[in-house]
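J.: next one to model:
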Amino acid sequence: MDGQVERVVGMVEGAVLVVDAGEGPLAQTKFVLAKALKYGLRPILLLNKVDRPAVSEETCNEVESLVFDLFANLGATEEQLDFPVLYASAKEGWASTTFTKDPAPDARDMSQLLDAIVRHVPPPTANLDAPFQMLVSMMEKDFYLGRILTGRISTGVIRVGDKVHGLCMKDSGVTKIEEGKVTKLMKKKGTSTALVDSAGAGDIVSMAGLANPSIGHTVANTEACISQVTTPLPTVELDPPTISMTFGVNDSPLAGRDGSHTFEIIVD
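T.: Below you'll find the model as predicted:
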């Protein structure tokens, strides 16, 4: 879960933080928000389920205050603390910039949320003239296409039929994993996938044609000189796995009746 969140957050310029208007922020809210703030994103707060009878404007204000405190405790900057707030009912399919339980018939859609995304999420910084490079952030396998690599294009342009190679960094230096040709190039269109002929820097794409590169590897254009692509793109740094254990004598009334010593281990 940790790695997946960091890889996805590392591919985007913005985020929508969805919080239940009745329950407020939960444990997973803190975890994902911390990752978004770490990458410098400025999340948009969306208070969902405001159509529920128990949710009032006062309730939403209290939840908004809790979210603000959470931002502050996680070290948010002043710009990140000035987050936009919207109210929504995902079940009924509408969002509003002002609190309401029953929006007008012509406003019962997600247009205000989409407008907020356009206003507050900056466009990607893209260099289309540089050699093509893409960091592989996700991977899946298709029965017909083979390995499908998904990532955000860092620089350059890629087209179907282009020759590419996979790169990774090892102790001995840059290692070429495999050389191949892009056979399929795909983009997300809503909830479906659409085939495209080309894509450029800033786009998130999925490609087929290479069988060996994996998550964290770089896909680069073979036509670029190795001097221009000297090192793979930096990989996402994941938090190391941690575990804390408390050892103590079991002081239960039923412990040690036979003269033996028992211990308890508490794992967090």
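J.: only C-alpha atoms from now on, for both contacts and neighbour counts.
T.: Fine.
J.: what are the ranges of the helices in the stretch 51-200 of the chain?
T.: Under the criterion DSSP state H, counting those that start in this stretch, the stretch 51-200 of the chain contains helices at 57-73, 78-81, 111-120.
J.: possible to save these as JSON lines with distance to residue 247?
T.: What follows is these, written out as JSON lines (distance: least, Cα to Cα, whole Å):
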{"stretch": "helix 57-73", "distance to residue 247": "31"}
{"stretch": "helix 78-81", "distance to residue 247": "41"}
{"stretch": "helix 111-120", "distance to residue 247": "50"}
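J.: so which of those helices comes closest to residue 17?
T.: Closest approach to residue 17 among these (Cα to Cα): helix 57-73, 9.8 Å.
J.: what is that closest one packed up against?
T.: helix 78-81 (3 or more Cα pairs under 8 Å, 6 or more residues apart in numbering; DSSP states H and E).
J.: may I see the buried residues of the helix it packs on?
T.: By neighbour count on 16 or more other Cα atoms under 10 Å, the buried set for helix 78-81 is 80, 81.
J.: and for residue 116, the neighbour number?
T.: 16 (other Cα atoms under 10 Å).
J.: an error on my part: the question was meant for residue 249.
T.: As a burial measure, residue 249 scores 11 neighbours (other Cα under 10 Å).
J.: which residue is the nearest non-sequential neighbour of it?
T.: Of all residues not flanking residue 249 in the chain, residue 263 sits nearest, at 4.6 Å (Cα to Cα, 6 or more residues apart in numbering).
J.: again, but for residue 16
T.: Residue nearest to residue 16 in three dimensions, not counting chain neighbours: residue 44, with 4.7 Å by Cα to Cα, 6+ apart.
J.: ok, back up a step: need the winner for burial among the helices of the stretch 51-200 of the chain.
T.: Highest mean neighbour count of those: helix 57-73, a mean of 16 (counted as mean count of other Cα atoms under 10 Å).
J.: returning to what we had before: of all the helices of the stretch 51-200 of the chain, which one is nearest residue 246?
T.: Nearest of these to residue 246, taken as Cα to Cα: helix 57-73 at 26.9 Å.
J.: settle this for me: residue 263 is touching residue 246, isn't it.
T.: No - between residue 263 and residue 246 there is no contact under Cα atoms under 8 Å: 10.3 Å.
J.: can you give me the strands in the stretch 1-150 of the chain?
T.: 16-20, 44-48, 85-89, 94-96, 133-142, 146-155 (DSSP state E, counting those that start in this stretch).
J.: can you lay out those as TSV showing mean neighbour count?
T.: Converted to TSV, the strands of the stretch 1-150 of the chain look like this (neighbours: other Cα atoms under 10 Å):
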stretch	mean neighbour count
strand 16-20	19
strand 44-48	22
strand 85-89	23
strand 94-96	22
strand 133-142	20
strand 146-155	22
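J.: next, the second sequence, to be compared with the first:
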Amino acid sequence: MSSPANAAAMPRVAVVGMYAFLIVSALFFLAPFLVILINSVKPMADIRSGNLLTLPSEITFEPWRIAWSSACTGLDCSGIKPGLWNSILITVPAVVISVLTGALNGYALAQWRSRFADWLMLFILIGLFVPYQAMLYPTVKILSGMGIFRSYTGIIFVHVVYGLPYTTLLFRNFYVGVPDEISRAARMEGASFLRTFWSVILPISTNIIVVVAILQFTGIWNDYLLGLIFAGNDNLPMTVQLTNIVNNSRSAAEPNVNMAAALLAAIPTLIVYFVSGRYFVRGIATGAVKG
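T.: As a prediction, this is how the structure comes out:
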């Protein structure tokens, strides 16, 4: 039989092992980010010498300035700054519309007690799992017929439509677990369906709204293909601008500028996660993404 001292030591060993595993895992995933960060503040002389994994001989933020305001993206040499504003103007409305519409759809499906609701949910799931690359050509034809192809309105419309199956599924799964008594009480007070949804259901949906908004924001902000095809030359998002900077052939390659531009493109998503991270974890823990 083991002694009490040995029995007490075993949990401590397990805790130490768990923290060691978490630290090693964190370092593994942070390694590429640290390499990019270090090289984004290196002078080109250090990079040309092949010292990509060493600390810079001197720290310079000139690559960040160039990436922001003067790097060439094709014929335009105004940096990644225009792409940032385009991404904001595309992402914010698309996230707001897709989240609110998905919430309304999810609540309606959760309240609709019919076999047809299950069939409708099945078709929504089919739309969720069909690769959007397979729907690019029909989408181009539809938007061309509507007169919004390669426009600001068109790219927002595409992101909203492609995101609706996903947002509807998440909200529907969340609202199925909300007690029916809440909606019944609101209806007994004379509230309509929309009034119940807006005044009663949405205020108790903070966690799931944050979860869906973060997932939508990340997906839309990091999108490249849809922005390249549907946004138009005047509305190209930051990801397209970043690719144009990296692939620019007008001058010698500048890896430090490319890495600074990559970090500038990633900063908004990092801010969103840091600001609302606790709500994201809370939403997942309360079953926001459970079926």
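J.: after superposition, what's the TM-score here?
T.: Once superposed, the chains reach a TM-score of 0.26 (TM-score structural alignment, normalised by the length of the first structure), with 115 aligned residues with a Cα RMSD of 6.1 Å.
J.: list the buried ones in the helix or strand harbouring residue 14 of the second structure?
T.: Using DSSP states H and E, residue 14 of the second structure sits in helix 4-40. Buried positions in helix 4-40 of the second structure, judged by neighbour count with 16+ other Cα under 10 Å: 36, 37, 38, 39, 40.
J.: counting neighbours, what do you get for residue 198 of the first structure?
T.: 16.
J.: got CSV for the strands of the stretch 1-150 of the first structure, with distance to residue 111 of the first structure too?
T.: CSV is the format used below for these (distance: least, Cα to Cα, whole Å):
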stretch, distance to residue 111 of the first structure
strand 16-20, 14
strand 44-48, 13
strand 85-89, 11
strand 94-96, 7
strand 133-142, 30
strand 146-155, 26
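J.: quick one: which of those strands is nearest residue 36 of the first structure?
T.: Judging those by Cα to Cα, what sits closest to residue 36 of the first structure is strand 16-20, at 9.5 Å.
J.: ok and that closest one relative to strand 44-48, angle-wise?
T.: With axes from the mean of the first three to the mean of the last three Cα atoms, to 10 degrees applied, the angle from strand 16-20 of the first structure to strand 44-48 works out at 30 degrees.
J.: so which elements touch strand 16-20 of the first structure?
T.: When contacts are defined as 3+ Cα pairs under 8 Å, 6+ apart, strand 16-20 of the first structure sits against strand 44-48.
J.: now do the strand it packs on: which elements does it pack against?
T.: The contact analysis (3+ Cα pairs under 8 Å, 6+ apart) places strand 44-48 of the first structure against strand 16-20, strand 85-89.
J.: output these as a markdown table; include the columns distance to residue 146 of the first structure.
T.: Formatted as a markdown table, those follow (distance: least, Cα to Cα, whole Å):
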| stretch | distance to residue 146 of the first structure |
| --- | --- |
| strand 16-20 | 33 |
| strand 85-89 | 40 |
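J.: what are the boundaries of the helices in the stretch 51-200 of the second structure?
T.: Under DSSP H, counting those that start in this stretch, the stretch 51-200 of the second structure gives helices at 62-69, 81-111, 115-129, 136-146, 152-176, 180-188, 193-196.
J.: which other residues reach the shortest one?
T.: Under the contact criterion Cα atoms under 8 Å, 6 or more residues apart in numbering, helix 193-196 of the second structure has outside partners 183, 186, 187.
J.: what about the last one, neighbour count?
T.: Around residue 187 of the second structure there are 14 other residues, counting by other Cα under 10 Å.
J.: again, but for the first one
T.: Using other Cα under 10 Å, the number of residues around residue 183 of the second structure comes to 19.
J.: repeat that for the second one.
T.: As a burial measure, the neighbour count of residue 186 of the second structure was computed by other Cα under 10 Å and equals 18.
J.: would you mark the buried spots in stretch 255-266 of the second structure?
T.: Across stretch 255-266 of the second structure, burial judged by 16+ other Cα under 10 Å covers 255, 256, 257, 258, 259, 260, 261, 262, 263, 264, 265, 266.
J.: could those be laid out in TSV, adding distance to residue 82 of the second structure and secondary structure?
T.: Shown next, in TSV, are these (distance: Cα to Cα, whole Å; DSSP: H, G, I helix; E, B strand; the rest coil):
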residue	distance to residue 82 of the second structure	secondary structure
255	21	helix
256	20	helix
257	16	helix
258	16	helix
259	18	helix
260	16	helix
261	12	helix
262	15	helix
263	16	helix
264	12	helix
265	12	helix
266	15	helix
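J.: just send those back as JSON lines, with distance to residue 144 of the second structure too.
T.: What follows is those, written out as JSON lines (distance: Cα to Cα, whole Å):
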{"residue": "255", "distance to residue 144 of the second structure": "38"}
{"residue": "256", "distance to residue 144 of the second structure": "40"}
{"residue": "257", "distance to residue 144 of the second structure": "37"}
{"residue": "258", "distance to residue 144 of the second structure": "34"}
{"residue": "259", "distance to residue 144 of the second structure": "36"}
{"residue": "260", "distance to residue 144 of the second structure": "36"}
{"residue": "261", "distance to residue 144 of the second structure": "33"}
{"residue": "262", "distance to residue 144 of the second structure": "32"}
{"residue": "263", "distance to residue 144 of the second structure": "35"}
{"residue": "264", "distance to residue 144 of the second structure": "33"}
{"residue": "265", "distance to residue 144 of the second structure": "30"}
{"residue": "266", "distance to residue 144 of the second structure": "32"}
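J.: which one of these is nearest residue 116 of the second structure?
T.: Closest approach to residue 116 of the second structure among these (Cα to Cα): residue 266, at 42.2 Å.
J.: for that closest one, list the residues it contacts.
T.: With contact set as Cα under 8 Å, 6+ apart, residue 266 of the second structure has no partners.
J.: measure it to residue 26 of the second structure for me?
T.: For residue 266 of the second structure, the distance to residue 26 of the second structure equals 18 Å [Cα to Cα, to the nearest Å].
J.: then residue 102 of the second structure?
T.: 34 Å.
J.: and what of residue 261 of the second structure?
T.: Separation of residue 261 of the second structure from residue 26 of the second structure (Cα to Cα) stands at 24 Å.
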